[in-house]
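# what would the 3D arrangement of this be:
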Amino acid sequence: MIISVGVVAYNEQNTLPKLFECIKAQTYPHDKMEIVLVDSMSKDDTKSLMEKFKKENKDFCNIQVLDNPQKKLAGGWNVILKNYHGDAVVRIDAHAEIPEDFVEKNVKVLESGEYVSGGLRPNIIDESTPWKETLLLAEQSMFGSSIAPYRRSEKKTYVKSVFHGAYKREVFDKVGFFNEQLGRTEDNEINYRIREAGYKICYSPDIVSYQHTRNSLKAMLKQKYGNGYWVALTLKACPKCLSVYHFVPLCFVLGIIGTSILAAFGFPILAYLMWGLYWLVAVGMSLLSVKGEKKTWCQLALPFLFFLLHISYGIGSFVGMIKLPFWKYKR
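Presented below is the predicted three-dimensional model:
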């Protein structure tokens, strides 16, 4: 089976060298691997690094370096889908790392009869400092991130979505391209269409790939805000591709607003109950997160980190809901 490995990148000169080393270390035969690299009009050395990789690695069956003028991730992936030559294509984020058997294990699942495969997605950091380790704990926690099975499940099963999925060519031939009008939820939408087309998305715990946690609290909050914003807008494009848990942070923000208004009018009991329960859970989840970890003073910030992540995501969804009626979405 010829496998096309696709990477879309924008200003990722710091992460691409490590990812390229991961790709070169793959145990799957390189003469059966095509590498498709797409630059989204980067302003740093991203494209030159891609060209260098192409020039220095002749053992792969093919390497392409292409441009994504639209800059959006969905547009970049459509560039790959229009140009790859393999029997299947594997999606890999530029801000990630893969173990040496990643492609090989995906191929094994696809050759067993599955059409889409994927697996675990642990988070990692680029350097170990007490603060970055604390940010990592917040991102890894079910309370700080999500309950998506691909983050932690240890059983083979069929799921709604996977991280770094591998897809047989037939899948995209049937369901079409990514929706380029979506900024952050393009994967939710296309995985929904894949399921509606009758394909199952196979999650295998034997497959592992890693995503870098954002390096700063500011970057992490910006990411959560954007996620919440696009979840709200996606209600106009594909409401069925979303789950209830996507809107929990929005409900939290609305709860803050509602109970605060009631408290201002002399009915504070609901505010007391909501805040008491929230901080009880936040502290409890923080204790679970640091269990077995080396203790540092930075970990005392975990309950407040959870709060900031939830607020940022929720405010993003709130703003998206306000914009939703005015968003000109073309079906």
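# could you use CA atoms for every contact and neighbour count after this?
OK.
# SS state for the residue sitting furthest away from the middle of the chain?
The centre of the chain is farthest from one residue, G266, which by CA atoms, centre = their mean lies 43.1 Å away. What DSSP: H, G, I helix; E, B strand; the rest coil gives for G266 is coil.
# again, but for G316
The local conformation at G316, judged by three-state DSSP, is helix.
# burial count for it?
24 (other CA atoms under 10 Å).
# do I have it right that T234 meets R184?
No. Counting by CA atoms under 8 Å, T234 does not reach R184; the two are 9.2 Å apart.
# neighbour-wise, which of these two wins?
A direct count of neighbours by other CA under 10 Å for T234 and R184 places T234 higher, at 25 against 20.
# buried stuff in the helix or strand that contains the more buried one?
For T234, the host element (DSSP states H and E) is helix 217-237. For helix 217-237, burial by neighbour count (16 or more other CA atoms under 10 Å) applies to 220-234, 237.
# cool, stretch 44-51 as well?
Neighbour counts over stretch 44-51 (16+ other CA under 10 Å) mark T46, K47, L49, M50 as buried.
# now the two most distant members of these.
Farthest pair in the buried residues of stretch 44-51 (CA to CA) is T46 and M50. Separation: 6.4 Å.
# mind listing what L182 touches?
Applying CA atoms under 8 Å, 6 or more residues apart in numbering to L182 gives the contacts A74, W230, T234.
# could you export those residues as TSV, including distance to V281?
Formatted as TSV, the contacts of L182 follow (distance: CA to CA, whole Å):
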residue	distance to V281
A74	36
W230	27
T234	29
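# and which of those is nearest E139?
Nearest to E139 among these: W230, at 19.2 Å, using CA to CA.
# nearest residue to the closest one other than its sequence neighbours?
Among residues not flanking W230 along the chain, R184 sits closest, at 5.8 Å (CA to CA, 6 or more residues apart in numbering).
# now what about the helix or strand harbouring W275, what contacts it?
Using DSSP H and E, W275 sits in helix 269-290. Residues outside helix 269-290 that contact it (CA under 8 Å, 6+ apart): 137-138, 141, 143, 255-256, 259-260, 263, 299, 302-303, 306-307.
# out of those, which are buried?
Among those, the ones that count as buried by 16+ other CA under 10 Å are 137-138, 141, 143, 255-256, 259-260, 299, 302-303, 306-307.
# and these, which is closest to R152?
Proximity of the buried ones among the contacts of helix 269-290 to R152, judged by CA to CA, is greatest for S141, which lies at 9.9 Å.
# one more, for comparison:
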Amino acid sequence: MATSGIELSLSPGSQLPAVSVVLPVLNEELHLANAVQSILSQDYAGELEIILALGPSKDKTNEIAERLASADKRILLVKNPSGRTAAGLNLALNKSTNPVIVRVDAHAQIQQNYISLAIEIMKSSGAVNVGGIMGAQGVSIFEKAVARAMRSPLGVGASRFHTGGESGYVDTVYLGVFLRAAVIALGGFDERFIRAQDWELNYRLRQAGGKIFFDPRLHVIYRPRSSVKALAKQYFEYGRWRRVVSRRHKGTINYRYLAPPFSLVTALMSIVLALTLNKLFIIPAAIYGIFLILASLLTGKGITERILLPIVLFTMQMSWGLGFLTSPKTLAPSER
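Next up, the predicted model:
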């Protein structure tokens, strides 16, 4: 991939590039300090800076960010009035001048060699974006059940960044370590997308000739939602915005994305027909219920997880399906 005469790749023998780690931050007082500490603890020998794009948080997030910045000059702050992820990423992107951009979420933690390993992989693969495992880890009992579901192909599908697998070129990765020039050449993140902005950017990078590379050695600790309500809201939004991507970029949908809405419609029709016409129509809904129980028994570790997992899986799948089915065509304007 090359744009305006710029070769958008890191050559194997090149020097260690300067890196900017960018974090969109909103209401993250519980996790921000740990996320930043995991970045400051990197073993990367090259130049490193951290740019926090601060949204209008309702907790003490911004106070914590200011304390962190005053303690380390490598931490820079930019205001993100809208609080939206894509806008914050672009503001941080524009403040940076370093050739490599590392995206990290404020509720995530990266392994000590994450950046140095990502640079090695970027050099050897010729990719414009590399990423690895979204390693969901919960603290509470409910969070641990959500984490288990997120790591299972029975929960969210078989994407390698969820479930692991061999390294190789893929459609998208979690978070990502980008060549800044490649992202800037395409106009940055699309701020119309409240969710799925990573997937959408990776699609445009691939369409422009860039390569996206997954390597399971890259590992990010992700903290899942801590309640059914928060989990339902998260996956409802995922479904809504994945539908927007599929409308915007034709041919990008596959059976994994159609399974939750299909299951939702089938289960609802089954229940309605069983109540109004014949009890035998309950069979499809019963089969789905049996699937949830069996999936939970196979996936869960311990009795508590196996009890919670049917609720977790049902919430994730039905919320995603409902979001996908009800996503309005007016959700994102057609022009950037």
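# what's the TM-score for these two chains?
Once superposed, chain against chain, the TM-score is 0.89 (TM-score structural alignment, normalised by the length of the first structure); 318 aligned residues with a CA RMSD of 2.0 Å.
# hang on, the earlier thing: distance between the helix holding W275 of the first structure and the chain's centre?
Computed by CA atoms, centre = their mean, to the nearest Å, the chain-centroid distance of helix 269-290 of the first structure equals 27 Å.
# what residues are up against V139 of the second structure?
Per CA under 8 Å, 6+ apart, neighbours of V139 of the second structure: none.
# again with K71 of the first structure
The contact partners of K71 of the first structure, by CA under 8 Å, 6+ apart, come to Y10, S40, M41.
# close enough to count as contact, the last one and E12?
No. In this structure, M41 of the first structure sits apart from E12 without contact. The criterion is CA under 8 Å, and the distance is 11.2 Å.
# before we move on, back to that, taking the contacts of helix 269-290 of the first structure, tell me the two that lie furthest apart.
Greatest spacing in the contacts of helix 269-290 of the first structure, by CA to CA: L137 and A263 (33.8 Å).
# and the strands in the first structure, which stretches?
3-9, 33-39, 62-67, 88-93, 96-97, 116-120, 123-124, 157-159, 163-168, 201-208, 210-212 (DSSP state E).
# what's the most buried one of the ones you listed?
strand 116-120 (a mean of 28; mean count of other CA atoms under 10 Å).
# where in the second structure does that strand align, residue-wise?
Matched against the second structure by TM-score structural alignment, strand 116-120 of the first structure falls on residues 129-133.
# also stretch 78-97 of the first structure?
The alignment of stretch 78-97 of the first structure onto the second structure (TM-score structural alignment) spans residues 90-109.
# list the contacts of the matching stretch.
With contact meaning CA under 8 Å, 6+ apart, stretch 90-109 of the second structure is reached by 17-25, 28, 31-32, 34-36, 38-39, 51-53, 78, 80, 110, 115, 175-181, 188-189, 220-223.
# and what of stretch 231-251 of the second structure?
Stretch 231-251 of the second structure is contacted by residues 193-196, 200, 225, 252-253, 315-317, 319-327, 329, 331-332 when judged by CA under 8 Å, 6+ apart.
# show me which of the residues you listed are buried.
For these, a burial check counting by 16+ other CA under 10 Å picks out 193-196, 200, 225, 315-317, 319-325, 327, 332.
# in helices only, show me those residues.
Among those, the members found in helices (DSSP state H) are E200, T315, M316, Q317, S319, W320, G321, L322, G323, F324, L325.
# one step back: mean per-residue distance, the helix holding T234 of the first structure to the second structure?
Here helix 217-237 of the first structure, set against the second structure after superposition, deviates by a mean of 1.9 Å using mean CA distance after the TM-score superposition for the first structure.
# chain center to that helix, what's the gap?
12 Å.
# sorry, back to before: can you list the strands of the first structure in TSV and add distance to G276 of the first structure?
Below are the strands of the first structure laid out as TSV (distance: least, CA to CA, whole Å):
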stretch	distance to G276 of the first structure
strand 3-9	43
strand 33-39	48
strand 62-67	51
strand 88-93	39
strand 96-97	38
strand 116-120	34
strand 123-124	30
strand 157-159	34
strand 163-168	35
strand 201-208	37
strand 210-212	33
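# out of these, nearest to T27 of the first structure?
Closest to T27 of the first structure of the strands of the first structure is strand 33-39 (CA to CA; 10.6 Å).
# the closest one - contacts with which helices or strands?
If you count contacts as 3 or more CA pairs under 8 Å, 6 or more residues apart in numbering; DSSP states H and E, strand 33-39 of the first structure packs onto strand 3-9, helix 46-56, strand 62-67, helix 73-83.
# want to try CSV for those, with distance to K132 of the first structure as columns?
As requested, these are arranged in CSV below (distance: least, CA to CA, whole Å):
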stretch, distance to K132 of the first structure
strand 3-9, 23
helix 46-56, 25
strand 62-67, 33
helix 73-83, 26
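# which of the ones you listed sits closest to S153 of the first structure?
With respect to S153 of the first structure, and counting by CA to CA, the nearest of those is strand 3-9 at 24.6 Å.
# in the second structure, what stretch matches the closest one?
With TM-score structural alignment as the criterion, strand 3-9 of the first structure aligns to 19-25.
# the matching stretch vs the first structure, mean deviation?
Mean deviation for stretch 19-25 of the second structure: 0.6 Å (mean CA distance after the TM-score superposition for the first structure).
# so how far is that stretch from its chain's centroid?
Using CA atoms, centre = their mean, the offset of stretch 19-25 of the second structure from its chain centre is 15 Å.
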